[in-house]
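Visitor: Provided below are the primary sequence and the corresponding predicted coordinates.
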Amino acid sequence: MDVKPDDPRRDDVMALLLEHLDDMRATSPPDSIHALDVDALAEPGITFVTARDGDVLLGCGALKELSADHGEVKSMRTTAAARGRGVAATVLSWLLAEARTRGLSRVSLETGTQDYFAAAHRLYLQHGFVDCGPFGDYTLDPHSRYMTIALD
């Protein structure tokens, strides 16, 4: 599995991100959907990466710089065919290593509270994230769970 920066506008990536957005719309109220679209993921200040096995897309994720010392994990998604193979853990580890390289002291994220997000909750807790309050432009929302990790 190879994780590296990639273009979110590639056809296979756009299909995965569309699937991600469709699932968010099916599980969360409209005002509680914070997933970025393809154009937002291509903006400066966001590092978008994919995990691939050769040419086969396995998953993706992004690191958004919120400030000089704070980043945010965005758009974590694994293809249905690759689930259970450690793709999300590998992508998350890559993003956290990148955050450390950039000198960020903290990385946060927002995820849903519904049962659908239970696997994501386990992943983030296993990597050392802890619950926190809203950060950045987020506000209290019963459909959002905020988590953060202090980087050493």
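Guide: On my side now, so go ahead.
Visitor: only C-alpha atoms for contact and neighbour calcs from this point on.
Guide: Fine.
Visitor: could you point out the longest helix in the protein?
Guide: With secondary structure taken from DSSP state H, the chain has its longest helix at helix 11-27.
Visitor: what ranges do the helices span in the protein?
Guide: Using DSSP H, helices in the chain cover 11-27, 38-41, 87-101, 118-126.
Visitor: which of these is buried the deepest?
Guide: helix 87-101 (a mean of 19; mean count of other CA atoms under 10 Å).
Visitor: that older thread, show the secondary-structure elements that the longest helix of the chain is packed against.
Guide: Applying 3 or more CA pairs under 8 Å, 6 or more residues apart in numbering; DSSP states H and E, one finds that helix 11-27 makes contact with strand 56-65, strand 70-78.
Visitor: could the helices of the chain go into TSV alongside distance to residue 80?
Guide: Formatted as TSV, the helices of the chain follow (distance: least, CA to CA, whole Å):
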stretch	distance to residue 80
helix 11-27	10
helix 38-41	20
helix 87-101	11
helix 118-126	13
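Visitor: between the ones you listed, which one is nearest to residue 109?
Guide: Nearest of these to residue 109, taken as CA to CA: helix 118-126 at 9.2 Å.
Visitor: Next one for the comparison:
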Amino acid sequence: MEFRLGTLENTDVQQLLNEHLLDMEKTSPPESRHALNLDGLKACDVTFWSLWNDGRVLGFGALKELSESHGEIKSMRTQSNARGQGLGAKILEFLIAQAKLRHYTTLSLETGSMDFFKPAHRLYERFGFEVCAPFGSYTEDPNSQFYTLKL
């Protein structure tokens, strides 16, 4: 398995991103959707990686720089047929390592608060993320759960 930087032009990556955005559309009201679309992932303050094995995209994740010391995890996703194989943990571990290489002291994320997102909550908590107040430009939202990790 390998991580590849900036593969947003790949149609398989775009298809997985579209699946991610459709899931967010099904599970979260419009005002509570914070997943980045293709253009958002191309922003200058966002770095995108995808995870590949044998020529097949298995998942992706991104880091958004909020400040010199604070990063945000964006758009983590694994292929639905590859879930339960530890890929989410592999992606999260990679993103944490990248944040450390950038010398961030804090890594945060926003995810949904609904049952659909409970597996993600368990993953983040397993890696030491703690529930926190909204950060950056986020505001209180009953449909959002915020997490932070001190690095």
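Guide: Cool, the structure landed. Since this is a predicted model, take the numbers as computed values, not measurements.
Visitor: Tell me how the two chains score on TM-score.
Guide: Overlay of the two chains. TM-score (TM-score structural alignment, normalised by the length of structure 2): 0.97; 151 aligned residues with a CA RMSD of 0.8 Å.
Visitor: Can you check which of the helices and strands packed on helix 11-27 of structure 1 gets nearest to residue 100 of structure 1?
Guide: Residue 100 of structure 1 lies closest to strand 70-78 among these, at 10.0 Å (CA to CA).
Visitor: Give the residue farthest from the middle of structure 2.
Guide: residue 54 (22.8 Å; CA atoms, centre = their mean).
Visitor: Now that one. Nearest residue, chain neighbours left out?
Guide: residue 1 (7.6 Å; CA to CA, 6 or more residues apart in numbering).
Visitor: got the contact list for the one you found?
Guide: For residue 1 of structure 2, the contact set (CA atoms under 8 Å, 6 or more residues apart in numbering) comprises 51, 52, 53, 54.
Visitor: Wait, the second one touches residue 82, no?
Guide: Put plainly, it is residue 52 of structure 2. No - judged on CA atoms under 8 Å, residue 52 of structure 2 makes no contact with residue 82 at a distance of 11.7 Å.
Visitor: Comparing the two, which residue is more hemmed in?
Guide: For residue 52 of structure 2 versus residue 82, the count of surrounding residues by other CA atoms under 10 Å is larger for residue 52: 15 against 12.
Visitor: got a list of what the more buried one touches?
Guide: Residues near residue 52 of structure 2 by CA under 8 Å, 6+ apart: 1, 2, 3, 4, 58, 59.
Visitor: if we go to structure 1, which of the residues you listed are intact?
Guide: Contacts conserved in structure 1 for the contacts of residue 52 of structure 2, counting by both residues aligned by TM-score structural alignment, their matches' CA atoms under 8 Å: 1, 2, 3, 58, 59.
Visitor: quick one on the thing from earlier: tell me, what's touching residue 52 and residue 82 of structure 2 both at once?
Guide: Joint contacts of residue 52 of structure 2 and residue 82 (CA under 8 Å, 6+ apart) are residue 58.
Visitor: what's the offset of stretch 49-61 of structure 1 from the middle of its chain?
Guide: Its chain's C-alpha centre and that of stretch 49-61 of structure 1 lie 14 Å apart, by CA atoms, centre = their mean, to the nearest Å.
Visitor: Which residue range of structure 2 does that stretch align onto?
Guide: Stretch 49-61 of structure 1 corresponds to residues 49-61 in structure 2, going by TM-score structural alignment.
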